[in-house]
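In: Here you go, sequence then predicted model.
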Amino acid sequence: MIACSSGCVLTQDLPDPALDIPRGYKSAGPLVPDAPPPLDWWRGFRSGELTDLMEEAQKVNLDIAAAVARFVQADAQARIAGAALLPTLSASGPGNLAQESYSRVSGSSLNGLSTGGREVVNYNTALSASYILDFWGQNRDALQAADETAVANRFDRDVVALTTLTSVANAYFQVLASQDRIRTAERNIASATRILDAIRQRFKAGTGTDLDVAQQESVLANQRAAVPPLRQTLDQNINALALLVSRPPESLHVTGGSMDQIVTPRVAPGLPSELLTQRPDIRRQEAQLASATANVGSARAQFFPSIQLTGGGGYQSSALTSLIQPHAAFFNLVASVNQPIFDGGAILGNFELSKAKQDELLQDYRKAVVSAFSDVDNALVSVKQTTEKLRLQGVVVAASLRAFQLSEQQLRAGTADIVTVLNTQLTLFQAEDALWQAKLARLLAFVSLYQALGGGWEPRTEKPVNAL
């Protein structure tokens, strides 16, 4: 296969996908040509635990192992298809190449006297060969189709591996987010309890009402009720990580930590034309399209006659001692031509079926390319907007915290309106939780960008500069 200028990978008879490759991504910022995504892209988040989980998943994940088994099967199918291009040889005789055959000649009657029968022993050894001339390329196309299918299965393994790694990263960041949100919820519970104690003191002093107490108790109960779903999410994502590294949940311990400890890497998306060689799903579609094209050639060759050559030779003798002698030698050569005349339309139907499959895969290939560009643009938009959302949410939290602190001070001084206290603490609690969700969304956006770019890229090689 060769790579055409537009980025598509074609064989000699492969239809041109005729795609318009954009010069750049709509949502990309200034290009950084020397910073492509590294092969071990997850190290950019600077989490040792995440790196360990990623490396373990690559080794033991069951989906990846199944994908490897599929491309081993495809390799075996390619060897089977390639066998038709070679002659078949067979030798007669068990073990020692000399085979004995027995025959009995019945007796006859002469002048009323009977003559007994006799046994005749023939010894023979022979070698036979058969070869089908691949004049029309049927077997060569079948081999090429099998080879391209094997290539497609290798890229399928890469697709599974990339999906597995992004699933590990997403689940791990969900674990961190759950831990952060649980800590914030527990801190908010402590704050709500402190405010409740202050309101109760006002109620005992006669400056508050029972309604004020009930309202704050409702706030506190809501904060406590928010914790169990967060713990459920935490446990479920730890269990998801255990599945991804092929372990029972009981044997996996995840320390976690905080999203504040995660570094957001700098990712350069490169050019759209480079994406066609980096995304394993696009490469898989290319290989499947090439395989379908080869199958069309093989189906077309069935319209033409097949030519088969067979030959055999060896020795045959009734005496083992004279078996390997010139007079005991024999040979035969046969050439046969088989031309289909009427088959009820089976060959034509098979050809049309192959053409239709080729056209289907061509459209799938086009869709995969267009979807890849869309995936990258969507991921770039997500990174940009989640970054802005995180910045703005930080402003919200800072203002909400200041308002809550002021209302609490006024509450203790006996000058605050209870409604104001309730509003400020609810606003703060919601803002802090939304801040963690914004941080999670930003991390997941970076993971989506890596996935849209096809994972890590091979390092670029610098072109040598000719000395003057």
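Out: Happy to help now that I have it.
In: When you work out contacts or count neighbours from here on, use the C-alpha atoms and nothing else.
Out: Will do.
In: Where do the helices of the stretch 251-400 of the chain begin and end?
Out: For the stretch 251-400 of the chain, the helices defined by DSSP state H, counting those that start in this stretch occupy 272-278, 280-301, 346-413.
In: Adding distance to D180 and mean neighbour count, write those out as a markdown table.
Out: Putting those into a markdown table (distance: least, Cα to Cα, whole Å; neighbours: other Cα atoms under 10 Å) gives the following:
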| stretch | distance to D180 | mean neighbour count |
| --- | --- | --- |
| helix 272-278 | 35 | 19 |
| helix 280-301 | 35 | 26 |
| helix 346-413 | 15 | 18 |
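In: so which of these comes closest to N237?
Out: Comparison of the helices of the stretch 251-400 of the chain against N237 by Cα to Cα identifies helix 346-413 as nearest, at 22.2 Å.
In: who does the closest one touch, helix- and strand-wise?
Out: Contacts defined by 3 or more Cα pairs under 8 Å, 6 or more residues apart in numbering; DSSP states H and E place helix 346-413 against helix 138-205, helix 272-278, helix 280-301, helix 418-452.
In: Next one for the comparison:
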Amino acid sequence: MKNIALILISGLFLVACKVGPNYKREDKERPISYVQVEVSSDSITNMSWWEVYQDTTLQSLIKNALEVNLDLLFAASRVEEAKAVLGYNKANLYPFLDYNAKARATDFRETSQEAGVAFSPNMIGLMGNVSWEIDFWGKLRRANRAAYAELMSAEETRKSIYISLVAQVAELYFNLRGLDERLGITQRTYETRMEYLDIITKRFEKGNVSELDKLQAEQLAASAEAQIYALEREIIYVENALNILLARTYQPISRGLENKQQLMPLDMPTGLPSELLERRPDIVAAEQSLIAQTERIGVAVAMRFPSVNLAAFFGVASPSISNIFTPDAFLGSVTGQLTGPIFNFGQNKRRVEMERERAMQTAYNYEQTVLNAFADVENSLAEIRTYTNEFTARMKQVKATEKSLMLSKALYDNGYTSFLQVLDSEREFYNAEFEKSIALERQLIGTVRLYKALGGGW
């Protein structure tokens, strides 16, 4: 027993060694502030998504999506898989214990291959085997750390999908409400044009206007009617996209507030760019993947060195059950084994090179993820600023074109201008209302994208 304890203590002492590189985040220059806004240490991500999106109907859609969305459920399953992989790898750090029980009735003596023990006829035995690979070079520990990093990466990926799902539902919802608004504008425009067509037709029948005026009025009405069908089609597409996020087949989507009624935060603090590296789940996931791959280099390096294994056999064997637990029935042995490569045509060396190149690729992916993140924030800030200004300009345009249309109709009715002037004014008014609706929708979507780009919503 003293020898067994000595071997085990020696094995534990040897565990202190470890080969291969350790991950260290590369110190790269990052922007100290965002170009589109002033430096601020506060961030909109300090608000929960239900504080940002205050439309109760939208909140309900988001909650339902978070419960049933298939991509999110898939990501959650990947997290559970990663937990199982971590547990599987962690088990390799500890000794394995196997057992077997035998009862023999033979006409000749036989030697047990497991223990090298001669069994006589009518032998009863209870045996156990302990095997333990001493992690001398850190191979098992690095594999365990790689599995843990992959678990962290899977968890951060799940968070990233969570954030993206919240953003997708909100973006599609604002798109849907924008289409509803533009459908209403087009339907009202169609009704107005049909009324005007009726008036022009009656005037044409009386010979008061030319056929050209009547044809131009018909053209305007038909154009508005065609636009109605196009918008109805777009609404179905968006509703279907939302239904897919809700893991169901098509059904109409509930509506809440109109886009012009939405109460979104007016102040959009972004926080410091340096915080983005820790706050965005996709960046953290990419870095954890890099950590895992760095650990796999160490595993590959360790495989070039000898492995140390301890094996122990212990048990009892006796011709009768009554004597099976007597001191004479006890059997046991401990063996140590050293195995390692000698010549394998450079296979182990190439394995290390493979893992190093994979780590390099993962590092490139991490850096690309960081660059994309900063670009997402800047783009979203630009969208909010420019669409806010555009919406203000579009409101002025709507007022001006509406007044111009009223004046054009009055002049035409009194014979001071041609119907072509009315057509131009009417088209300008319709287009201005249409573009104003789009600008407001994109302003709201810009807020959604900024919230997502900053890693908010989790």
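Out: Yep, it's here. For clarity, every value in this text was computed on a predicted model and none was experimentally measured.
In: tell me the most buried of the helices and strands packed on helix 346-413 of structure 1?
Out: Comparing those on average neighbours per residue, with mean count of other Cα atoms under 10 Å, the densest one is helix 280-301 at a mean of 26.
In: how far out from the middle of the chain is it?
Out: Offset of helix 280-301 of structure 1 from its chain centre (Cα atoms, centre = their mean, to the nearest Å): 19 Å.
In: again, but for stretch 143-150 of structure 2
Out: 20 Å.
In: Just give me the neighbour total for the counterpart of R104 of structure 1 in structure 2.
Out: By TM-score structural alignment, R104 of structure 1 lines up with D107 in structure 2. Neighbours of D107 of structure 2 under the rule other Cα atoms under 10 Å: 9.
In: P121 is in contact with D107 of structure 2, correct?
Out: Yes: D107 of structure 2 is within contact range of P121, at 6.1 Å (criterion: Cα atoms under 8 Å).
In: OK, contacts around the aligned residue in structure 2 for A452 of structure 1?
Out: Counting by TM-score structural alignment, A452 of structure 1 corresponds to A453 in structure 2. For A453 of structure 2, the contact set (Cα atoms under 8 Å, 6 or more residues apart in numbering) comprises 280, 373, 376-377, 380.
In: And A57 of structure 1, how far from L243 of structure 1?
Out: 9 Å (Cα to Cα, to the nearest Å).
In: The two: which is more packed in?
Out: Under the criterion of other Cα under 10 Å, the comparison of A57 of structure 1 against L243 puts A57 first, with 23 against 17.
In: hang on, the more buried one packs against T166?
Out: No: taking contacts as Cα under 8 Å, A57 of structure 1 lies outside contact range of T166: 10.7 Å.
In: what's the spacing between the longest strand anywhere in structure 1 and its chain's center?
Out: Counting by DSSP state E, the longest strand found in structure 1 is strand 118-133. Put simply, strand 118-133 of structure 1 sits 52 Å off its chain's centre (Cα atoms, centre = their mean).
In: buried ones in that strand?
Out: 122-128, 130-133 (16 or more other Cα atoms under 10 Å).
In: what would the residues you listed look like in a markdown table with distance to F342 of structure 1?
Out: Below are those laid out as a markdown table (distance: Cα to Cα, whole Å):
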| residue | distance to F342 of structure 1 |
| --- | --- |
| N122 | 44 |
| Y123 | 44 |
| N124 | 41 |
| T125 | 40 |
| A126 | 37 |
| L127 | 35 |
| S128 | 32 |
| S130 | 26 |
| Y131 | 25 |
| I132 | 22 |
| L133 | 22 |
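In: and the closest residue to V352 of structure 2 other than its chain neighbours, what does it touch?
Out: Spatial nearest neighbour of V352 of structure 2, chain neighbours left out: A300 (5.1 Å); criterion: Cα to Cα, 6 or more residues apart in numbering. Contact analysis of A300 of structure 2 by Cα under 8 Å, 6+ apart lists 139, 348, 351-352, 355.
In: ok, the residues you listed vs A230 of structure 2, which is closest?
Out: Taking Cα to Cα as the measure, A230 of structure 2 lies nearest E355 of those, at 53.1 Å.
In: If we ignore the residues flanking it in sequence, what's nearest that closest one?
Out: Nearest non-adjacent residue to E355 of structure 2 (Cα to Cα, 6+ apart): I297, at 5.3 Å.
In: Hmm, that neighbour is touching Y23, no?
Out: No: the criterion here is Cα under 8 Å, and I297 of structure 2 misses it with Y23 at 10.5 Å.
In: Check for me that A105 of structure 2 belongs to a helix.
Out: No: applying DSSP: H, G, I helix; E, B strand; the rest coil, one finds A105 of structure 2 to be coil, outside a helix.
In: Counterpart of A171 of structure 1 over in structure 2?
Out: Under TM-score structural alignment, A171 of structure 1 pairs with L172 in structure 2.
In: so its match makes contact with I244?
Out: No: at 11.5 Å, L172 of structure 2 does not count as touching I244 under the criterion of Cα under 8 Å.
In: what is in contact with the two at once?
Out: With Cα under 8 Å, 6+ apart, L172 of structure 2 and I244 have no common neighbours.
In: Average offset of stretch 218-237 of structure 2 relative to structure 1?
Out: Once superposed with structure 1, the aligned residues differ from stretch 218-237 of structure 2 by a mean of 0.8 Å; criterion: mean Cα distance after the TM-score superposition for structure 1.
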